[in-house]
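A.B. asks: Quick one, what's the 3D model for this:
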Amino acid sequence: MATACEFSNELNAFIDEWKTKPGNLIMILHRVQEEQGFISKEAAMEVAGRTGNPLARVYGTMSFYHFFKTVKPGKNRISVCLGTACYLKGGQDLIDECKSMLGLSGEQITTEDGLFSVEPVRCIGCCGLAPVLSVNGDVYGKLTRDQIDGVIAKYKTE
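C.D. replies: As a prediction, the model looks like this:
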């Protein structure tokens, strides 16, 4: 049997306030992810129970919107832009290099030690600096594959 998910008092109050409002599920899921960094199975079950939504609807919403994460991100979150400009200038190459350097394979996005996660994003908003990636909100532009090592090394020592 799954253990109950513990939410903060603020999140509990938010759920109580929103559970009967239209559009509640997306708003509540955003708050859960904001608090916990991702949406665990236990959190999804708790949201389903508290809002009266079937668990399938909660998971359907989570899987439809790419923003929602079901895997705990690493301490250092590497977001690589795959918007049009970044994609055309090598954004996918940056993802491939990050994953290779960190030993990630297939669909794995978080390193075994939990220190890094790598994920594509649709746009960082720095198209003139393409290709772009950010680490914990620090933006790096006009990158090449051979510069990735230096970016990652900075966060390994912090």
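A.B. asks: use CA for all of it now, contacts and neighbours both
C.D. replies: Noted.
A.B. asks: Quick check: Glu46 is in a helix.
C.D. replies: Yes - with DSSP: H, G, I helix; E, B strand; the rest coil as the criterion, Glu46 is part of a helix.
A.B. asks: From Leu133, how far out is it?
C.D. replies: Counting by C-alpha to C-alpha, to the nearest Å, the gap from Glu46 to Leu133 is 34 Å.
A.B. asks: For the comparison step, fold the sequence that follows:
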Amino acid sequence: MPVQNNKSPSPEDMETLGNVFERHSQENSLMIYLQQIQAEFGYIPEFAIKYIAERTLFSESRIYGVITFYTQFSLKPVGKNIIKACNGTACHVGGSKVLGRKLKSYLKVDDENPTTEDRLFTVQNVACLGCCALAPAMMVNDRVYGKLNLEKIKEVVETHRRDSIDSKEDE
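C.D. replies: So this is what the prediction gives:
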């Protein structure tokens, strides 16, 4: 099921946006607003773009341009765990294309909808992670995993799934 970005903001959402603007009113920086909104919501909701445009000199089209230019921003909700699947030359030779397809199949995601329904994982294809000696490789959040095969990928995913669920229960 595709994730929609056109939900109506709740009162809590609007309060969150107001707090972001209040905390950063001195900077009046689009990048800071977008980074903080991304951190709060896990993506940039459409209503946040309208909110920024109404309160700054930035047009909606300029805001969209910045969001789509920088890979750190997303217009769709992303998972708690970001999996970057390397498609560099060494990884490609090591079978990364096939492993990437199997990873996406295992998580029930695709290129159009790269985030799992439970929002625990988002799979991103990247040109190169820069760890060619470990090919094929992937990165989950800030940790690199190499010399991958399907079993190791499943083990890594399930470890992060358990850790994510455990940390949710601790909240």
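A.B. asks: How alike are these chains, TM-score-wise?
C.D. replies: TM-score for the superposed chains, counting by TM-score structural alignment, normalised by the length of the first structure: 0.77, backed by 153 aligned residues with a C-alpha RMSD of 2.6 Å.
A.B. asks: higher neighbour count, Glu46 and Leu133 of the first structure?
C.D. replies: Between Glu46 of the first structure and Leu133, counted using other C-alpha atoms under 10 Å, Leu133 has the larger neighbour count: 32 against 17.
A.B. asks: mind checking how far the corresponding residue of the second structure for the more buried one is from Leu148 of the second structure?
C.D. replies: Aligned by TM-score structural alignment, Leu133 of the first structure pairs with Met138 of the second structure. Relative to Leu148 of the second structure, Met138 of the second structure is positioned 8 Å away (C-alpha to C-alpha).
A.B. asks: Likewise for Leu34 of the second structure?
C.D. replies: 35 Å.
A.B. asks: Could you do Gln35 of the second structure as well?
C.D. replies: To Leu148 of the second structure, Gln35 of the second structure is 32 Å away according to C-alpha to C-alpha.
A.B. asks: before we move on, back to that, my guess is the match of Leu133 of the first structure contacts Gly88, does it?
C.D. replies: No - the pair Met138 of the second structure / Gly88 is not scored as a contact, 10.7 Å apart, by C-alpha atoms under 8 Å.
A.B. asks: where do the contact lists of those two overlap?
C.D. replies: When contacts are counted by C-alpha atoms under 8 Å, 6 or more residues apart in numbering, the set common to Met138 of the second structure and Gly88 consists of Leu129.
A.B. asks: corresponding residue for Gln72 of the second structure in the first structure?
C.D. replies: Matched across to the first structure, Gln72 of the second structure falls on Phe67, judged by TM-score structural alignment.
A.B. asks: Would you double-check that its match falls in a helix?
C.D. replies: No - looking at Phe67 of the first structure with three-state DSSP, it is coil, so not inside a helix.
A.B. asks: what's the spacing between it and Ala153 of the first structure?
C.D. replies: 27 Å.
A.B. asks: and these two? which has more neighbours close in?
C.D. replies: Phe67 (13 against 10).
A.B. asks: so where does the residue mapped onto Val156 of the second structure from the first structure fall, helix or strand?
C.D. replies: In the first structure, the residue matched to Val156 of the second structure (TM-score structural alignment) is Val151. Element membership of Val151 of the first structure [criterion: DSSP states H and E] is helix 148-156.
A.B. asks: which of the residues in that helix are buried?
C.D. replies: Residues of helix 148-156 of the first structure classed as buried: Ile148, Val151, Ile152 (neighbour count, 16 or more other C-alpha atoms under 10 Å).
A.B. asks: quick one: which of these is nearest to Phe116 of the first structure?
C.D. replies: Of all those, Ile152 has the smallest distance to Phe116 of the first structure: 9.0 Å, by C-alpha to C-alpha.
A.B. asks: Just give the nearest non-adjacent residue to Leu94 of the first structure, would you?
C.D. replies: Residue nearest to Leu94 of the first structure in three dimensions, not counting chain neighbours: Arg145, with 5.8 Å by C-alpha to C-alpha, 6 or more residues apart in numbering.
A.B. asks: If anything else comes up later, I'll come back, but that's it for now.
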